[in-house]
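> Have a look; sequence and predicted model below, questions after that.
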Amino acid sequence: MKLSLFFSGLAVTLTTLNINVYPAFSQSGYEVNFPDEVTFSCQEMFDPVMKAKLPMTVAWVPERKGYVRFITWKSKLFGQQWNPSSRCRVVSSRFEQSYQMGSLQYLTAGTTNGYPIVCATTLGGSCNSENQLFTMEYTRNPWEVLGSLISIMTGSTSGTIMQSAETSTYLSVTNYIKNAPIITVDDLR
């Protein structure tokens, strides 16, 4: 008798726990928690040009309730170890670390060990192996890649988006996060 009451009580308790553990779902069918600060990550998102989901380095911008795309990873020229997904994860982590340390103020381009790179720096700073975010194929022009990011952000608008110091171009990460087109959460599906 006591054992029967024990199992009945256990069943009621487990049922109650299940109700408490699984909160009500939103209308979209699932609940997603987003950070309350800018965070960089690698996400699989739909690329309308390629008509496929691709790994992308993105920044979650809570004030805008969406993602800002920085890089879509497509190139397979770096071999299987550095396929688009693995590059996305590593580079997104570098963006996040640089942002958290306060060193991701501007993006600029340069070379290190003969390879073109994009790096995180201050205005007027230069690229080196310590602030490098990612390496490109040796045939790529890093200034064109930086120019592409600027084009994404500016669209048809004008304003203080990039700044120059001597012959280098600098992209303000803060302005990019504030002005680049938003990717909605629906693009994650």
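Yep, it's here.
> C-alpha from now on. contacts and neighbour counts both.
Noted.
> Strands of the chain, residue ranges please.
39-47, 52-61, 66-72, 106-112, 115-121, 132-135, 162-165, 168-172, 182-183 (DSSP state E).
> if I read this right, residue 52 contacts residue 73, doesn't it?
No: using CA atoms under 8 Å, residue 52 is not in contact with residue 73, being 12.0 Å away.
> Neighbour count: the two, which is higher?
Legend: neighbour count by other CA atoms under 10 Å for residue 52 and residue 73, higher for residue 73 (18 against 11).
> Look up how far residue 36 lies from the closest residue to the more buried one other than its chain neighbours.
Spatial nearest neighbour of residue 73, excluding adjacent residues (CA to CA, 6 or more residues apart in numbering): residue 84 at 5.0 Å. As judged by CA to CA, to the nearest Å, residue 84 and residue 36 stand 28 Å apart.
> Below is structure B, check it against A:
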Amino acid sequence: MMKLKPVLGIALATAIITAAIPSFSQSASEDRVSFFCKAMFDSAAGSEIPATIAWVPQRNQNVPIIYWKSAHFEEAGWDGQRRCEEVTPKFQTFLDNNRLNYLTHGKVGAYPVICAVGTQNGETCNAENQLFQLKREADGDDALKSLMDILERRGGDAPPLYQSSGSQIYVPMNEFLLNAPAVED
């Protein structure tokens, strides 16, 4: 198993469905993107932690999306494993319903959240498109920018992948899935 440096904050991804890229919707076959939980080695902790992973058949590789390392929600009964098991199927459901084109951030109630949206035309987060909650003091922009930091490790002259509408950041999921560093099984 390849050792990876855990992503600070969160590592997320979203998928744009285009004619040039095979469909990202889920089916029982292995020719479509699918999300699952898997224990990944965290070199900083020297142990394995749960992670949300995407199988990307176009690359024939697994792409880590989120390392569930934060203990912030454990007092409320949400350890990393439970968060992985609850959030990962949401990625799949949104993908299956063509609603995982972009990741963005917002607030649901008093809490910052990361959510899945179909367009970058002013769609905002709500209880229906929320993927997961961040710490109350967390900045959603920073969370999404940490995702972009992963992609910048691609090297070369690759353009930045996040897009914005006003002050809102939208991360295109297909760019992440097709370009983010992968892990070996």
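Everything's here; your move. Owing to the predicted nature of the structure, the values given are computational and were not obtained by experimental measurement.
> Work out the TM-score between the chains.
Once the chains are laid over each other, their TM-score by TM-score structural alignment, normalised by the length of structure 2 reads 0.77; 152 aligned residues with a CA RMSD of 1.5 Å.
> which one of the strands of structure 1 lies closest to residue 7 of structure 1?
Ranking the strands of structure 1 by proximity to residue 7 of structure 1 (CA to CA) places strand 39-47 first, at 44.7 Å.
> got the contact list for residue 81 of structure 2?
By CA atoms under 8 Å, 6 or more residues apart in numbering, the residues touching residue 81 of structure 2 are 49, 50, 68.
> what residue of structure 1 matches up with the last one?
Residue pairing (TM-score structural alignment): residue 68 of structure 2 is matched to residue 73 of structure 1.
> now swap in the second one and tell me
When structure 1 is aligned by TM-score structural alignment, residue 50 of structure 2 is paired with residue 55.
> quick one, what contacts the closest residue to its match other than its chain neighbours?
In this structure, residue 55 of structure 1 finds its nearest non-sequential neighbour in residue 44, 4.4 Å apart by CA to CA, 6+ apart. Contact analysis of residue 44 of structure 1 by CA under 8 Å, 6+ apart lists 53, 54, 55, 56, 188.
> Can you tell me the closest non-neighbouring residue to the counterpart of residue 35 of structure 2 in structure 1?
Under the alignment (TM-score structural alignment), residue 35 of structure 2 pairs with residue 40 of structure 1. Leaving aside its chain neighbours, residue 40 of structure 1 sits nearest to residue 59 (4.3 Å; criterion: CA to CA, 6+ apart).
> cool, and residue 42 of structure 1?
Closest to residue 42 of structure 1 by CA to CA, 6+ apart is residue 57, at 4.7 Å.
> So the one you found is in contact with residue 71, correct?
Yes: assessed by CA under 8 Å, residue 57 of structure 1 is found in contact with residue 71 at 5.1 Å.
> between those two, which one's more packed in?
More crowded of residue 57 of structure 1 and residue 71, by other CA under 10 Å: residue 57, with 27 against 17.
> Please give me every residue in contact with that one.
By CA under 8 Å, 6+ apart, the neighbours of residue 57 of structure 1 are 40-43, 69-73, 88-89, 91-92.
> Now do the helices in structure 2.
Assigned by DSSP state H, structure 2 shows helices spanning 80-96, 140-152, 173-179.
> and those as TSV, adding distance to residue 167 of structure 2?
What follows is those, written out as TSV (distance: least, CA to CA, whole Å):
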stretch	distance to residue 167 of structure 2
helix 80-96	24
helix 140-152	9
helix 173-179	19
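> So what does residue 107 of structure 1 match up with in structure 2?
Per TM-score structural alignment, residue 107 of structure 1 is aligned with residue 103.
> How about residue 81 of structure 1?
Using TM-score structural alignment, the equivalent of residue 81 of structure 1 in structure 2 is residue 77.
> wait, what's in contact with that match?
Residue 77 of structure 2 touches nothing, counting by CA under 8 Å, 6+ apart.
> Any idea which residue is closest to the centre of structure 1?
For structure 1, the residue nearest the mean C-alpha position is residue 58 (2.0 Å; CA atoms, centre = their mean).
> Once you drop chain neighbours, what's closest to that one?
residue 69 (4.5 Å).
> Contacts only, for the one you found.
With CA under 8 Å, 6+ apart, residue 69 of structure 1 has these contacts: 56, 57, 58, 59, 180, 181, 182, 183.
> and if we set it to 7 Å?
56, 57, 58, 59 (CA atoms under 7 Å, 6 or more residues apart in numbering).
> Same check on residue 41 of structure 1?
Residue 41 of structure 1 touches 57, 58, 59, 92, 93, counting by CA under 7 Å, 6+ apart.
> again, only using 10 Å
55-60, 67, 88-96 (CA atoms under 10 Å, 6 or more residues apart in numbering).
> how far away is it from residue 21 of structure 1?
Taken as CA to CA, the span from residue 41 of structure 1 to residue 21 of structure 1 is 27 Å.
> Just the buried ones out of the contacts of residue 41 of structure 1, please.
Applying a neighbour-count criterion of 16 or more other CA atoms under 10 Å, the buried members of the contacts of residue 41 of structure 1 are 55-60, 67, 88-96.
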